[in-house]
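# Kindly return the folded structure for what I paste below:
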Amino acid sequence: MGMGSTNQWDAEWEVSEELAHKLISSQFPQLASQSVQKLGYGWDNTVFLVGIEYVFRFPRREVAINRLRMEGKILPKLKDYCSIAYSLPLFFGEGDYNYPAPFLGYPYLSGEFPIGLTDKQRALSATTLAQFLKSLHAFPVQIAQENGVQYDHRNLIDIVMRKEKLHKFISDLALHFSKEEYRELSNYLEQLGTEKVKPKNVFLHGDLHFKNMLVDENGIVSGIIDWGDINIGHPACDLNVAYSFLPPDARSDFFKEYGDVDEETKILARLLAIYIPILIMMQAIDYKDEKLVAEAKAIIKRALAD
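All right, here's what the predicted structure looks like:
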């Protein structure tokens, strides 16, 4: 694992609190008196809390710019398709002061990331998550297409490619797994017979994992954030939450509510439920974030469990 500046999650430009404040107050004078506080960053965006009511996202990489423009167009159209509170953009900013990208402001959604929840707490969201995805996946693909939403840009249905990458990742990360964890992952990959799944096209959130979900004080999912990976593709991509978020005994409730799902879809959903936390784990190791590494490993364990 190369440390240093070649990582896929390094920023191409940084956004300071001063710059964010300048951009926000010059374009949205009604917010000029509000404090601007850096909340953190994902791979693609830096996020600021503005006052106590709004959150602003600023791209920190070139690739994030078109995604953000797309969010600006599509997210307002999802109002009737989202049964959980989500990042609905209210402020549409443009680059200025040598900052090269558009930016968006949303209402601040309260809640915590679902880190360290018990299985019992997780199970409480089975129906909520299933209803949310059933409704979201019913959003008309044609409208998404007309607004420039791309098709499966990560080629998620190619299981062979994911398997190869996972083999490499787990051998790179071998030192960070116990012998037993490593053996479980290897065995899982060995017995993964499916090579490709039939393409299916539905409208997707595209990046549904614990860093893009919020839960209330009871641990129930209450918000879905970071819609930068919206695409049209295989429902398994979002359905990974049945394996990554939910414990095994809550999955039948989830699928009962969501609707019938074929075996192939479940296989791909489970694979992605393992693949995504491995990526998060790699980033967390790089940032020496032990808590995040532990959460990622717990997710992998849950996704492997039946």
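
# Every contact and neighbour count from this point should use C-alpha atoms.
Will do.

# Could you measure from residue 167 over to residue 45?
29 Å (C-alpha to C-alpha, to the nearest Å).

# So for those two, which residue has more residues nearby?
residue 45 (23 against 15; other C-alpha atoms under 10 Å).

# Next, the second sequence, to be compared with the first:
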Amino acid sequence: MSAGQMHADMVPIDEGLVRRLVAAQFPQWAELGLERFPSGGTVNAMYRLGEDMVVRLPLVEAGVKGVSLEQEWLPRLAGRLPTAIPEVLGAGDPTHEYPLPWSVYRWLEGENPEAGAVRDSKLAEDLAAFVTVMRGIVLPGAPKAYRGGPLTLLDASTSAAIEELRGIPQEGIDCDAVAAAWEDALAAPDWDGPPVWLHADLMPGNLLVDDGRLTGVIDFGCTGIGDPACDLFPAWNLLPTDAREVFRQALGVDDATWRRGRGRTLSQALIALPYYRTTNPAMAHNARHVIRTVLEEG
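A predicted model of the protein is given here:
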């Protein structure tokens, strides 16, 4: 992997390539302005197309499943949720020059919230409303959510990440305390209810806000049904203590689900930090925030 490259198997993407793809497959948009949109995302590159659209292309083959998942399920989820979600305007085909499927979406306005900058409980209330409605959706043939299964499925990768962090002392992670927090999550009872619909990746980078209120949720590449604890991520990756409690109370989360949710969020952070610490500052920063928050909560 070259310096600064997130993944060893990244597909080369640049503005010229995207212009050629759009011109060949969507000639009605060929003359619109095109500009790379800076993002802390890890799986897709995004290019603003005109004023009202965005082209989203997987950086790695692992992102292909999310493309087909969104193209199939976003139209079926549209109109059922209390906030805006991406609208697929075009499904791009692989070519000899770019071998993966891709999509064009309607542009959604808003800014990503930042952990530590949330000042009141309004965003917590909005997030709880989104998660509540998402859980209540019933659609036939729902896929299994990424990470939505038993927490034990994450044990090997999480434990390996903890050991890797022991070898990075400059990060200053109390790995014994982190391991104890992870063991606590593993000891929580598994979800024994029916699987529910999940976004399954409610990271700050996948949320859009305006004036402190949730206006949109993007990146449904992990969506599907599973353990409701999977959509508690914002409690630790974004919300301050008081708002975290508002979020929990609004969702009526029991102790076991809360412990699993905390463990899931911690697992994601532990795996992300050693992987992205030198290549994706946004992901690494949020991972450190999650680890610190979980340990402070006890």
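
# need the helices for the stretch 151-298 of structure 2, in chain order.
Per DSSP state H, counting those that start in this stretch, the stretch 151-298 of structure 2 carries helices over the ranges 155-166, 175-187, 234-237, 241-251, 255-276, 281-297.

# buried sites along the first one?
Translated: helix 155-166 of structure 2. Under the neighbour-count criterion of 16 or more other C-alpha atoms under 10 Å, helix 155-166 of structure 2 has 158-159, 161-162, 164-165 buried.

# so who does residue 286 of structure 2 touch?
Going by C-alpha atoms under 8 Å, 6 or more residues apart in numbering, residue 286 of structure 2 touches 115, 237, 269.

# Ignoring the adjacent residues along the chain, who's closest to the most centrally placed residue in structure 2?
Geometric centre of structure 2, nearest residue: residue 201, 3.2 Å, by C-alpha atoms, centre = their mean. In this structure, residue 201 of structure 2 finds its nearest non-sequential neighbour in residue 222, 6.4 Å apart by C-alpha to C-alpha, 6 or more residues apart in numbering.

# Kindly report the same for residue 94 of structure 1.
That would be residue 102: by C-alpha to C-alpha, 6+ apart, it lies 4.1 Å from residue 94 of structure 1.

# Now which residue in structure 2 aligns to the one you found?
With TM-score structural alignment as the criterion, residue 102 of structure 1 lines up with residue 101 in structure 2.

# Over to residue 206 of structure 1?
Using TM-score structural alignment, the partner of residue 206 of structure 1 in structure 2 is residue 200.

# so its match makes contact with residue 135?
No - the pair residue 200 of structure 2 / residue 135 is not scored as a contact, 11.2 Å apart, by C-alpha atoms under 8 Å.

# neighbours around residue 206 of structure 1, how many?
22.

# let me redo that: residue 65 of structure 1
Look at residue 65 of structure 1: counted by other C-alpha under 10 Å, it has 20 neighbours.

# need the contact list for the alignment partner in structure 1 of residue 243 of structure 2.
In structure 1, the residue paired with residue 243 of structure 2 is residue 250, using TM-score structural alignment. Residues in contact with residue 250 of structure 1 (C-alpha under 8 Å, 6+ apart) are 123, 126.

# Likewise for residue 294 of structure 2?
By C-alpha under 8 Å, 6+ apart, the residues touching residue 294 of structure 2 are 181, 236, 262, 266.

# So the second one sits against residue 262, correct?
When you say that, I think you mean residue 236 of structure 2. Yes - in this structure, residue 236 of structure 2 is within contact of residue 262 by C-alpha under 8 Å, at 7.2 Å.

# what number of residues lie near residue 152 of structure 2?
Quick note: residue 152 of structure 2 (other C-alpha under 10 Å) scores 12 neighbours.

# For it, give its distance to residue 183 of structure 2.
Going from residue 152 of structure 2 to residue 183 of structure 2 by C-alpha to C-alpha gives 10 Å.

# Likewise for residue 23 of structure 2?
52 Å.

# now the strands: where do they sit in the stretch 1-150 of structure 1?
Applying DSSP state E, counting those that start in this stretch to the stretch 1-150 of structure 1 gives strands spanning 36-41, 45-50, 54-59, 85-86, 91-93, 103-107.

# Enumerate every residue touching residue 133 of structure 2.
By C-alpha under 8 Å, 6+ apart, the residues touching residue 133 of structure 2 are 80-82.

# distance of the equivalent of residue 22 of structure 1 over in structure 2 from residue 92 of structure 2?
Per TM-score structural alignment, the equivalent position to residue 22 of structure 1 in structure 2 is residue 20. If you measure residue 20 of structure 2 against residue 92 of structure 2 using C-alpha to C-alpha, the figure is 12 Å.

# between those two, who's got more neighbours?
Higher neighbour count among residue 20 of structure 2 and residue 92: residue 92, with 20 against 14, using other C-alpha under 10 Å.

# Surely the more buried one is in contact with residue 105?
No - using C-alpha under 8 Å as the test, residue 92 of structure 2 is too far from residue 105 to be in contact (10.9 Å).

# joint contacts of those two?
Counting by C-alpha under 8 Å, 6+ apart, nothing touches both residue 92 of structure 2 and residue 105.

# Now check structure 1 for the residue matching residue 159 of structure 2.
Residue 159 of structure 2 maps onto residue 164 in structure 1, by TM-score structural alignment.

# Figure out the length between the terminal residues of stretch 210-221 of structure 2.
Counting by C-alpha to C-alpha, you get 23 Å between the two ends of stretch 210-221 of structure 2.

# Quick check: buried residues in it?
In stretch 210-221 of structure 2, counting by 16+ other C-alpha under 10 Å, buried: 212-221.

# Likewise for stretch 272-291 of structure 1?
Neighbour counts over stretch 272-291 of structure 1 (16+ other C-alpha under 10 Å) mark 272-278, 280-285 as buried.

# Check stretch 54-65 of structure 2 too.
Buried, per 16+ other C-alpha under 10 Å, within stretch 54-65 of structure 2: 54-60, 63-64.

# Make JSON lines from these and add distance to residue 130 of structure 2 to it.
Conversion of the buried residues of stretch 54-65 of structure 2 to JSON lines gives the following (distance: C-alpha to C-alpha, whole Å):
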{"residue": "54", "distance to residue 130 of structure 2": "23"}
{"residue": "55", "distance to residue 130 of structure 2": "25"}
{"residue": "56", "distance to residue 130 of structure 2": "24"}
{"residue": "57", "distance to residue 130 of structure 2": "26"}
{"residue": "58", "distance to residue 130 of structure 2": "26"}
{"residue": "59", "distance to residue 130 of structure 2": "28"}
{"residue": "60", "distance to residue 130 of structure 2": "29"}
{"residue": "63", "distance to residue 130 of structure 2": "25"}
{"residue": "64", "distance to residue 130 of structure 2": "26"}
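
# Nice, that's everything, thank you.
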